[in-house]
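# Okay, sequence plus prediction incoming.
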Amino acid sequence: MPKTYHINGVVIKANYLKLDYNPLLKERAKALRKTRNLPEVLFWMRVNKAQFYDLDFDRQKIIGNYIVDFYCKALGLVVEIDGSSHNGREEKDSEREEWLQNHGCRVIRFTTTLILEHLDQVMEELEEFILENYS
């Protein structure tokens, strides 16, 4: 029986995806986890160790040939935090998001500014996204 999560009285069932990954990206993902990107650290502090509705998130997770900022395996949920490094990369980000969605993942994006200035709002939007897409 799949694990269930309870978010505001709504039962969410786990839906684990079988996703391949490129082992050649392991060192890059490890290096990214060691960087101290403030918006990512702030978000991580809210979801680390299943603090967000008992959901487990991974940082800098390899999925296929991509490294995503955060991944919740139980839901197949990718959380991307977009800062200035994404400027001019909209086409590549769009291709990446399409690939992830074609492999069963759902993707939600937040800007670094929103995380830095309105982290509580980010967490509320993440909760709403999960309720809308997984219940």
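Structure received.
# rest of the way, CA atoms for contacts and neighbours
Noted.
# Give the closest residue to Trp44 in space, chain neighbours not counted.
Across the structure, with C-alpha to C-alpha, 6 or more residues apart in numbering as the measure, the residue nearest Trp44 apart from its sequence neighbours is Arg59 (7.8 Å).
# number of nearby residues for the one you found?
Arg59 is surrounded by 20 other residues when neighbours are defined as other C-alpha atoms under 10 Å.
# For Arg46, see how far away Asp120 is.
Spatial separation of Asp120 from Arg46 under the definition C-alpha to C-alpha, to the nearest Å is 10 Å.
# In addition, the following structure is provided for comparison:
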Amino acid sequence: MNPITDLCRRLRNNPTIAEKLLWKELRKRTAGGEKFLRQFPIFVPNVAGRKAFYIADFYCARLRLVIEVDGPIHLLRKDYDANRDLVMNELGFNILRFTNDEVENDANKVMEKIMFYLIA
């Protein structure tokens, strides 16, 4: 099987608590009736002309919306995340970021922010 597909499958099978909580809401299509996928690979061109990829925690293809749930590892990857967001924005993707703590401690507020984005 494709190594990228394998990686995405492993990530889907081992979600964080925050990812589980958010997926519980997004999978029901309560977010404006939109369909979301989780741990979805998004391919982007790189400088060498080859394709690179980023894995979106949650992705809505119709709106080109990526939702990221950032755990502690992201504190060490701020430059990487900022560059990733810049590249994806330039390619027409929109990114919403939430921390694990935001999702775990106030999932309703996170869903409100997502809904606000969807109806704006």
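Received the coordinates, thanks. Computed from a predicted model, the values in this text were never measured in an experiment.
# circling back: aligned partner of the residue nearest to Trp44 of the first structure in the second structure?
In the second structure, the position corresponding to Arg59 of the first structure is occupied by Arg38, as judged by TM-score structural alignment.
# which SS state does Ser85 of the first structure fall under?
Following DSSP: H, G, I helix; E, B strand; the rest coil, the label given to Ser85 of the first structure is helix.
# Mind naming the longest helix for the first structure?
When secondary structure is assigned using DSSP state H, the longest helix within the first structure turns out to be helix 119-134.
# Counting by contacts, list what it packs against.
With contacts taken as 3 or more C-alpha pairs under 8 Å, 6 or more residues apart in numbering; DSSP states H and E, helix 119-134 of the first structure sits against strand 10-13, strand 106-111.
# Identify each buried residue in that helix, please.
Residues of helix 119-134 of the first structure classed as buried by neighbour count (16 or more other C-alpha atoms under 10 Å): Leu119, Val122, Met123, Leu126, Ile130, Leu131, Tyr134.
# Could you dump the residues you listed into CSV and include distance to Leu75 of the first structure?
Compiled in CSV, the buried residues of helix 119-134 of the first structure are given as follows (distance: C-alpha to C-alpha, whole Å):
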residue, distance to Leu75 of the first structure
Leu119, 21
Val122, 18
Met123, 16
Leu126, 12
Ile130, 9
Leu131, 11
Tyr134, 8
